[in-house]
Structure formats: structure tokens, C-alpha cells
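Colleague: How does the following fold in three dimensions:
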Amino acid sequence: MDDKPKYKRRIVIIKRALQFKYIAIVLISMVLVAFTVGWDVYYTVGRAIMELETPGLYPIMVKINNLMLGKLAVLLVIVFIIAIFVSHKFAGPIFKFERSCDTVADGDLTYRVHLRSGDELVELQDKFNGMVSEIQKKISGDKDSVKIVVEKLSVISSRLSQKNISPSELSEILGQINGIIAELNKISSGFKI
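Modeller: This is a model prediction of the structure:
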């Protein structure tokens, strides 16, 4: 038996603009915090060194500065990689919803969204699937009503094609037509258009 997961992530960058915007926000926030804290620490330490007037501490401070910048670069790369995978947790479902909307718009009301475990937007998946189910029920009911109306119209058409129609038969046919009109009004009332 195959132990591979049903949905395997093959493409991590699926919605470039959205994901890179998210990644940029995360990285810029991280850099701003790092530089703000770094500036504050170095300004405070630098003032203390200036007050001590110890020339041997300056090279140590430069080494620490270079070490901190190197660590910042490594952390930026790590955060970038993490941000890609985290952004995929919602970019993937958004991509799936876009395709699902297209499928439903093309008329496939049997289609349902199924997200991978661990993806975000599961609540939206449930709402979307519920919405499509309700539309499917309404249209299915309308389809059944249309079938009945077509059958009634066929009977009326064949009766009207007879040459001799009595006034009572004509009155009965008019009653059936009024019933069909009421049925058609009921069909169109299920949606706001």
C-alpha cells in the first residue's frame, strides 16, 4: 500500500505577488526591529566606551558589530524560508478557491473544495461548500419544477391542437396555464437577480 500523502506540495510559490508581499512585510518588519534594537544597543554601548576612553574596546566593538550583521543575514535567510512555507499555507488555498470558483461558475455544482490538512482557510472551505450545496439544492428543485411545467405545457399544447374545444375545456386549460405561471414565478423567486 502506498504511504505517500494524498496531496503532496510540489510548488511552494503558487501566488507570487501575494506571497512575496507577505514575505516582504515579514522581512522588513524583522529588519526594522533588528536595526532599531541594534542601533539602541550600539548607541548605548558606544557612549559608554567613549566615556571610558579605552581605545582597546573599539576593535572589539567592530568585531561584535560584524558578527551581529552576519547573524542578521543568516536570520534573514531563515526567516525568508520560513515565510515562504507559512505564506504557502494560505496562498495555496486561495489558489484552490480561485480555481474552484471558476469550476462552479462554469456550472459544475457538484464540485467541492478539499484543502490539505494544515492549510489555512478551512472555515472558508466549509462556507464555500455549504453555499454551493444550497445553490445546488435550489437549482435541482427548480429543474424538477421546470420538468413538471414542460410536461403540463405538452399536454396543453396537444389539447389546444384539437379543433373542437368546448368552453369548459378552454376554462380548464386557462386554469392550468395560470397554475404554470404561478409555478414559474415560484422558480424565479429562489434567487435575487
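Colleague: For the rest of this, base every contact and every neighbour count on C-alpha atoms.
Modeller: Fine.
Colleague: what's around Gln29, how many residues?
Modeller: Not Gln; residue 29 is Ser. Neighbour count for Ser29, taken as other C-alpha atoms under 10 Å: 11.
Colleague: Second input sequence below; structure requested for side-by-side comparison:
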Amino acid sequence: MRSYRRRIVYIHREYQRSFILKSCLVALAAMVIAGVLLYFLSRETITATYQFHHLALRTTAEAILRPLLITNAVVLVCFLFATIFMTIYVSHKVGGPLWHFGKSLKSIGEGDLQVQIRLRENDQLKEFADQINEMTQSLNGKAREVQDQVARLRAKIQAPGCEGPELGNDVERLYETVFQVFKTQ
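Modeller: Next up, the predicted model:
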């Protein structure tokens, strides 16, 4: 099997950007809620702090505000990078196959029944790709059967001494085959 190398980082730009933004907003909201809750719950306690060579008494909320903001900022930046990595690189395991499915299904819809979906080794949705490939092979076999019957009918029509009743029977068999093979409305 041919090795596929990732060349495009963004597959579905809008989806990936939206996912990154939503994930970071959820993380930011959680940190703000936790920080505000911690701040308000610690307003009524007093803490001894040592700052600039002086021992001072102040509320715990005042003492933890700056470290709390710095910690939340660092966690948010780390979460942002982790989310970007996850969204861009890990989503290729799903986004890449979906892109291949769309491209292949468009070709199949245009009548190319020789299309085979080939995915990278670690991509997700391999079972789905196999099912689409089996469906395409089945359609290809059925279309081939119809083509073979049409070719035989054509040869009979072009042959000298072609008789009407025999030709009518062949046309009727072809008609039945088409309706058995392809279920349409």
C-alpha cells in the first residue's frame, strides 16, 4: 500500500477553528468560574504574607489574586496549544478520511465505479471505507452484467437474420435484469 504523507494541516478550516475557539472558551469559562468562586470564598479569611521583606496580614483573596491570575493564564495558554495540536493533527484521522469519502463518492456519483478509497494505516473510519469499497465493487459487477447483456443484444441486432420475437425476448430479459439489479422508484 502506498504511504500517504500529510501535506495539508487544515482540512476543514472553519470546523477546526470553531472547535479550537469553543474548547478554549469552555476552558476559559471554567477557569473564570473556579477563580471567582475561590476568590469570593476566601475573602473572609486572613493570611499572613511575606512580601518585600515585610510580614503583612491581608485577606486570603488579596493574597491569592495575583498567583491565581498567573496560574489561570498559564493553564489557558497550555490548554490552547494542546487544543490546537489535538484539533489540527488528531482530527486528520477523521477529517482526512471524510475528505477522501467526499471526493470518492462524487466520482462514484458521476459513474466511475472503479474508485477505491485508500486510507492511511492509522486513519479512523477504515471499516466504513471498506463498506463503501464493497458497495462500489458490487455496483460495478451489476453494471458490468447489464453492459454484457446490452453487448449481446447489440450483436444480435447487427447479425444477419435478426428475428423480431427473439429480439423482443432479449429486450424483455434486459429490462428485467435492469430492474432486478437497480432498485429505483
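Colleague: Just give the TM-score of the two.
Modeller: Remark: TM-score between the superposed chains equals 0.79 [TM-score structural alignment, normalised by the length of the second structure]; 172 aligned residues with a C-alpha RMSD of 2.4 Å.
Colleague: for stretch 140-154 of the first structure, which positions count as buried?
Modeller: Buried residues in stretch 140-154 of the first structure, counted by 16 or more other C-alpha atoms under 10 Å: Asp142, Ser145, Val146, Val149, Leu153.
Colleague: Aligned against the second structure, show me the partner of the third one.
Modeller: If I follow you right, that is Val146 of the first structure. Aligned counterpart of Val146 of the first structure in the second structure: Val150 (TM-score structural alignment).
Colleague: what's the mean deviation for the host helix or strand of that match versus the first structure?
Modeller: When elements are assigned from DSSP states H and E, Val150 of the second structure belongs to helix 126-158. Superposed on the first structure, helix 126-158 of the second structure shows a mean distance of 1.0 Å to its aligned residues (mean C-alpha distance after the TM-score superposition for the first structure).
Colleague: That helix: what's the following helix or strand?
Modeller: Heading C-terminal from helix 126-158 of the second structure (DSSP H and E), you reach helix 164-181.
Colleague: and the angle from that next one to helix 126-158?
Modeller: With axes from the mean of the first three to the mean of the last three C-alpha atoms, to 10 degrees as the basis, helix 164-181 of the second structure and helix 126-158 are set at 170 degrees to each other.
Colleague: got a list of what the match of Val146 of the first structure touches?
Modeller: Contacts here follow C-alpha atoms under 8 Å, 6 or more residues apart in numbering; on that basis Val150 of the second structure touches Leu174.
Colleague: Next one: it from Leu174 of the second structure, what distance?
Modeller: 7 Å (C-alpha to C-alpha, to the nearest Å).
Colleague: hmm, back to that, so which of the buried residues of stretch 140-154 of the first structure comes closest to Thr36 of the first structure?
Modeller: Proximity of these to Thr36 of the first structure (C-alpha to C-alpha) peaks at Asp142, which lies at 63.6 Å.
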